[in-house]
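Need the 3D shape of this:
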Amino acid sequence: MGNKLSGKDLIKIGFPKNNSINIALGQINRYRKREKKESILTEAKEVLLFPEKFTGHGTWGKVAEGLVNPVQVRMHQLNNTRAPFSIFGENEIDEQAKYQLYDALKLPISVAGALMPDAHSGYGLPIGGVLATDNAVIPYGVGVDIGCRMSLSIFDIPASFFKGKEHQLEAILKDNTKFGMYETHTIRPDHEVFSRSEFQDIPLLKNLLGKAYKQLGTSGGGNHFVEFGIAKITNPLNEWKIGVGEYFAVLSHSGSRGLGANIAKHYTYLATKQCPLPKNVQHLAWLDLNTHDGQEYWLAMNLAGDYAKACHDDIHRRIAKAIGKRVVVTIENHHNFAWKEIVNGKEAIVHRKGATPANVGELGIIPGSMTAPGFIVQGKGNPESLNSASHGAGRLFSRKKCKETFTQSEIKKVLKTNGVTLIGGNIDEAPMAYKDINKVMANQNELVDVLGTFTPKIVRMDR
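Sure, this is the predicted structure:
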């Protein structure tokens, strides 16, 4: 018996001559190739005899499914008609973003859709796109940065706290935030998210645990940031321990780092293999939630979302400790995520790719740009938008166009005019790259109520 396990070995122990052999070899090569052939075959025999015992198992669950109820791989065609949809701020949205939504609405799994006023084209679903599907999740409908989120901490400190402390606050941001692929904190606390069973039960996640631990409390590149600013509260809620006024605050924007990116890459690949689609919509390949891979992605996606929150919590904890003050109100929300929600009286999977959940009473923060205010909002639960709102101002210029159009000296001038200090940042994140947040907010007054604003003063981004 050679060292490398083959299809013939599986046939010898009784595997049927069908796709279950390919599935088994794929799973073994991906997760168990360093183990002895004999022990793997012993396990494989057990799976063959009692497949129901291995439902949901990290390595063998997909094999068991292939033996009992194999996934049918077939080319899916688009419907001729679109599922119902609404567009908010249509005149401010580029045509390509609209056509991306129109294509998504023709998927046989699509139930309803919406486009937010900050929308612009992306991969698969447009940024600012919301899509409800029937018992299926689209990894690229969620996005690469799973659970990317906003988190705003408001301190019971007046806005005048900034005066004379600018250099000290700059130093706090530099010392307590890390950005990009390689920066990590020297001292990393443990977090309950790392004890989650998914990190042991799902082989992909087991391999990513070390990376996730290293990157806890860090932020990504691109448009991710941590910034000090002024929160102006105009309509406080009863449960808040602060009233109308202007307060010192910190706002962060980042997601699930390498953990989320690897989950997205892995399950997008599996979706495209299981769900062939016409070329123009191949990024919208989905996973049926009744399948092993669909259930596994759902668990992994939710873990990535909780990990993203853990990162923000760590950032805000470090900053509060450095300032020596206590946070009194935290407002936070995901985008780039999928939720099980009721749409038209039936449960559906609602994907919000660059869109903020805005169910009745739900709080959120919608940022502008580094020189424009963000808005603290409360959802109205508008069914036309699938209970969603924009996740920011939205891009007016692509990253490539920014590099062709703007200069560092122009950016410095705009920052100075607005009294904003920038640490790091690149031309592709120029304040001028974004739409007018006030127009965006005017186009979604049916979706959210405004409770206050956040104005950036000291901004830290990746270099």
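
Only C-alpha atoms from now on, for both contacts and neighbour counts.
Fine.

residue ranges of the strands in the stretch 251-400 of the chain, please?
287-288, 327-334, 337-343, 346-353, 355-357, 363-366, 374-379, 388-390 (DSSP state E, counting those that start in this stretch).

run this one through as well so I can compare:
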Amino acid sequence: MENKRINGNDLIALGYKENHTLGAALKINSKRHGLTRTEMLGKFKAVLEDPSAYLADAVFGVLADAILGQDAVDASLITLNENPVGYSIYGESEIEAGAKEQMKVAMKLPVTVAGALMPDAHQGYGLPIGGVLATNNAVIPYGVGVDIGCRMALSIFDMPASLLDTETDTLKETILKHTRFGAGNGYLKHERVDHAVLENKLFSENNLLASLKDKAWTQLGSSGGGNHFVEFGMVEFNEKDEVLDTDKGVYLGLLTHSGSRGLGATVAAHYTKLAKSLCKLPYQAQNLAYLDLNTMEGQEYWMAMNLAGDYASACHEVIHEKIRAALGAELLAKIENHHNFAWKERWNEQEVVVHRKGATPAAKGVMGIIPGSMATPGFLVRGKGDMAAIQSASHGAGRLMSRTQAIKTLSSVELKNMLSDQGITLLGAGMDEAPMAYKDIHTVMASQKELVDIVAKFSPKIVRMADDGSRED
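So this is what the prediction gives:
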């Protein structure tokens, strides 16, 4: 018990309110300062009861000052709406309370118009992963997410899926040769490829982006850590799809998941900090700080976000083209969609900014890809345009447990047996990405039948992920 970390609930039990003072206390608590847990709690209680006595204290003086100045801080904050706007929720029984609470806070923002929570939702920073939020002329950097423009891309080749059994070694070698994974990883100068996205004028007009151009070039065509992947698998159409002009059958497919790498992460960090400095929200909503699109800062972020999205798309394009050329394959169809982004759209006859933080665009007729895990199927889908869901769907199965929990509790032997039973070859990845750490994809899909139609099923067979546990999203 003595080593148990003090958390916000412990401090609230002492009488602290959920405001910026609580944040100051938690920051001090990040180090024990040579005190036991009991002694720390005693100090926190004493400072709260008589802050003036601790103004000169080397450790707790900052907290004392925050307590005494809290009224002035409260007076300067943007007021949240007392009653949150209602929002739609799909697969509610499978969604943790923390994600719902975060969505409730988001629905109180003065710029909020509408919201929806997808069945793969789980708690994140600010807006939950799987949260969709429509706002009035405002963009929320943390409503977009850290990995701006993270996306899925599926290439369907005019090659039989049987190659996954007969040419396994060749396909493994192809993925290993033409992909690179992990935070900070990229290509040496003689390995780099060129792409039109690097000629975007913003790289010369925006100082932050100018400083990131060489990193962007270095990482072009690479993938992040965490849940990012490149997979060969079977794409199964149960009937001919007229739109894609693809006959019924089973094809060799290449599926990728990755985002805007270091470029997007740096843009997200910079503009989130800027938004927090300009948009002072109450403590529980501070990660939802927004930028008005009528301001210079809002326009800067909007343009940088769109560039990061284009860059993420370029990374997938490079990977897919390298592998297609290596296989000498003919491309039957390619489908791509992104999440972690904001779009200007029409909703109920008004223009809104739609944030999809871990949610797939699903307007009527729009194609999307919803993956499962390294050992469960994903689905090629077509949106139904459901307005209650703000024309959105889930972006995957969604995490069932945290990465830390998965590493501590899941069995590597169980994972190995599962992959072996299903004939899946895994190249890289850690236990934090084990299928058991994710929700059941079939339950998730059943919760959104009114949002999308399933067009085809993708079954992973050769899976490449970061092998060092690194992550950027």
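
Just give the TM-score of the two.
The TM-score (TM-score structural alignment, normalised by the length of the first structure) is 0.83; 391 aligned residues with a Cα RMSD of 1.1 Å.

Of the strands of the stretch 251-400 of the first structure, give the one that comes closest to residue 303 of the first structure.
strand 337-343 (11.2 Å; Cα to Cα).

Where in the second structure does that closest one align, residue-wise?
Using TM-score structural alignment, strand 337-343 of the first structure corresponds to residues 341-347 of the second structure.

ok, average deviation of that stretch from the first structure?
For stretch 341-347 of the second structure, the mean deviation from the first structure after alignment is 0.5 Å (mean Cα distance after the TM-score superposition for the first structure).

Show me the helices in the first structure, by range?
Taking DSSP state H, the helices of the first structure run over residues 7-12, 19-31, 37-49, 61-68, 95-104, 139-142, 166-176, 198-201, 203-215, 257-274, 292-323, 399-405, 408-417, 437-442.

Can you say which of the ones you listed is nearest to residue 280 of the first structure?
So among the helices of the first structure, helix 95-104 is nearest, using Cα to Cα, at 8.3 Å.

buried sites along that closest one?
Using 16 or more other Cα atoms under 10 Å as the test for burial, helix 95-104 of the first structure gives 97-98, 100-104.

mind putting those in TSV, distance to residue 215 of the first structure included?
TSV is the format used below for the buried residues of helix 95-104 of the first structure (distance: Cα to Cα, whole Å):
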residue	distance to residue 215 of the first structure
97	33
98	36
100	33
101	34
102	37
103	36
104	34
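
Tell me the one of these nearest residue 368 of the first structure?
Closest to residue 368 of the first structure, out of all of these and judged by Cα to Cα, is residue 97, at 19.9 Å.

Check the alignment and tell me where that closest one lands in the second structure.
By TM-score structural alignment, residue 97 of the first structure lines up with residue 99.

surely that match meets residue 122?
Yes: between residue 99 of the second structure and residue 122 there is a contact at 5.1 Å, judged by Cα atoms under 8 Å.

Need the residues touching each of these two.
128-129 (Cα atoms under 8 Å, 6 or more residues apart in numbering).

Give me the aligned partner of residue 301 of the second structure over in the first structure.
Checking TM-score structural alignment: residue 301 of the second structure goes with residue 297.

Any idea how many residues pack against the residue nearest to that match when sequence neighbours are not counted?
Using Cα to Cα, 6 or more residues apart in numbering and skipping residues adjacent in sequence, the residue nearest residue 297 of the first structure is residue 267, 6.6 Å away. For residue 267 of the first structure, the tally of surrounding residues (other Cα atoms under 10 Å) stands at 23.
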